[in-house]
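Chemist: Sequence below, structure please.
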Amino acid sequence: MTALPSSARSAARDGRKDRIARYGAMAIAVGVVLLVTSCSGDDKEESKQSSTPAASIPEPSKSSAPSDPQAADKRDVLAAYRAYWSEQVKAYSKANVEATDLDKYASADALGRARSDVLSLQKAGVVAKGAPVNHPEVSDLDMDRQVPRATVTDCLDVSKWTRVKKKTGETVASPKGQLKKYTATINTEKWGKQWMILKVTPKPRSC
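Modeler: Model (predicted):
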C-alpha cells in the first residue's frame, strides 16, 4: 500500500476532528431540545393540574326552627274572625243584617247580638261609619275534640267606628264611659270546614 504524504495525513486528521466536533454539537443541540421539550411538557401538566378547580364542599344546611304544627289551623281561625268583623261592619253601615254574609261566620250569641244591635240602629235611624281596628291572636286551640274549639283574644280599637244619623250624617255621641279601646275574648268552633264565631265577650279594661 502506498503511504500518504504527511500533509495528506494531517488533512485527514483535521477532517475527522471537524466531523467529531460537528456530531458533538448536534448531539448537544438535540439533548437541549429534548430537555426543553420535557420540561415544557412537565410545566404544562403542572399548569393543567393547578388550573383544575378543587371539588367544592357544600356547606351544611342550616336547621330551621321547628314550625308550629297548629299554624295552619290558627290562620283559618283568624281568617274566619276577620271575615266575621268585615260582614258585621257591612251590616252596621246599612243597618241591615240580611244584606250581608254574617250568618256564614257567626252563630249563637255572636249572631244574635249583632242582629239586636242592627235592629236598634234601624229604629234609631242610625248607621255606623268607619271600622274597628283588630289585633287578634289565637290564645287556645283544641283540635282533638269531636268539634274543634278555639279561643281568640283581641284588642279592639273602635275609636274610628262612629255612629251617625242616616238622614243627616250627624255624629251620634257615644255612651258616657264607653271604652274606645278594650280587650275581648272570642269563642269559636269549627263546624265542618268552617270556623264559626259563637260569642264575643268584651272586657272592662283597655289594652
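
Chemist: CA atoms for contacts and neighbours, from now on please.
Modeler: Fine.

Chemist: pretty sure residue 151 contacts residue 140?
Modeler: Yes - applying Cα atoms under 8 Å as the test, residue 151 and residue 140 come out as touching, 5.0 Å apart.

Chemist: For the comparison step, fold the sequence that follows:
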Amino acid sequence: MAFTSGHGDVNKLSAVASGAAYQKLAADLFKAQQAGLIFKGAPVTNPHVAAVDLASSPAKATMTDCLDTSNWIPVLASTGKSVVESGSPTHVFVNLVAEQVPDGTWRISQYAPEQGRTC
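Modeler: So this is what the prediction gives:
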C-alpha cells in the first residue's frame, strides 16, 4: 500500500479510485510523502452497502464504513517516531460511492469522512 511505503505511485490509485475520491487520496498521499510520513499497521474496514442502482449510467453503489484507524499509525519514516496527535479520532464514519467502469470493475468515486460522527 502506498501509505505504508512512503513511495506510492498515485497512478496506481486509478485501479481503485476515480473522480473526487482519486483526487482526495492522491492529495493525501502527496502530503504524507512531503511530510516524510509512512503508516504502520493497517486500518480495519467494515463496509455496508446502503443502495445499489444498476439502472443508472454508470451503475452506482452507495456505501458506509466505520474505518478503525487505531492500529494504523502515522510515523516519521526517518525515525519511526509516532506523530499521532492527542485526541485524534480512531474510528471515522465514511460515506462512499462506487461506480462501475466500462471494463465491468468498480472504482470508489466519492469518499467523504464525516468529522465528529461516531461509529
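
Chemist: ok so, going back, more neighbours: which of residue 151 and residue 140 of structure 1?
Modeler: residue 151 (20 against 12; other Cα atoms under 10 Å).

Chemist: Can you find the partner of that one in structure 2?
Modeler: Superposed on structure 2 with TM-score structural alignment, residue 151 of structure 1 falls opposite residue 62.

Chemist: ok, the spatially closest residue to its match that is not a sequence neighbour to residue 75 of structure 2 distance?
Modeler: Leaving aside its sequence neighbours, residue 62 of structure 2 sits nearest to residue 97 (Cα to Cα, 6 or more residues apart in numbering; 4.6 Å). As for residue 97 of structure 2, its distance to residue 75 of structure 2 is 30 Å (criterion: Cα to Cα, to the nearest Å).

Chemist: Equivalent analysis for residue 5 of structure 2, please.
Modeler: Residue 5 of structure 2 is 11 Å from residue 75 of structure 2, by Cα to Cα.

Chemist: what secondary structure does the aligned partner of the residue nearest to residue 62 of structure 2 in structure 1 sit in?
Modeler: Alignment note (TM-score structural alignment): residue 97 of structure 2 maps to residue 187 of structure 1. Of the three states, residue 187 of structure 1 takes strand under DSSP: H, G, I helix; E, B strand; the rest coil.

Chemist: list the contacts for residue 106 of structure 1?
Modeler: 84, 196, 197, 198 (Cα atoms under 8 Å, 6 or more residues apart in numbering).

Chemist: could you redo the last one with a cut-off of 10 Å?
Modeler: 80-81, 83-85, 87-88, 112, 114, 188, 195-199 (Cα atoms under 10 Å, 6 or more residues apart in numbering).

Chemist: all strands for structure 1, in order.
Modeler: 126-130, 137-142, 149-157, 161-165, 171-172, 181-191, 194-202 (DSSP state E).

Chemist: could you say what helices and strands the third one packs with?
Modeler: Spelled out, it's strand 149-157 of structure 1. helix 71-94, strand 137-142, strand 181-191, strand 194-202 (3 or more Cα pairs under 10 Å, 6 or more residues apart in numbering; DSSP states H and E).

Chemist: From the chain's centroid, how far away is it?
Modeler: How far strand 149-157 of structure 1 lies from its chain's middle: 26 Å, per Cα atoms, centre = their mean, to the nearest Å.

Chemist: Comparing that strand with structure 2, how large is the average distance?
Modeler: By mean Cα distance after the TM-score superposition for structure 1, the fitted strand 149-157 of structure 1 averages 0.7 Å away from its aligned residues in structure 2.

Chemist: Also the first one?
Modeler: Average distance, strand 126-130 of structure 1 versus aligned residues of structure 2 after superposition (mean Cα distance after the TM-score superposition for structure 1): 1.0 Å.

Chemist: between that strand and helix 71-94, how many degrees?
Modeler: On the basis of axes from the mean of the first three to the mean of the last three Cα atoms, to 10 degrees, strand 126-130 of structure 1 is oriented at 130 degrees to helix 71-94.

Chemist: Read off where strand 126-130 of structure 1 ends up in structure 2.
Modeler: Mapping strand 126-130 of structure 1 onto structure 2 (TM-score structural alignment) gives residues 37-41.
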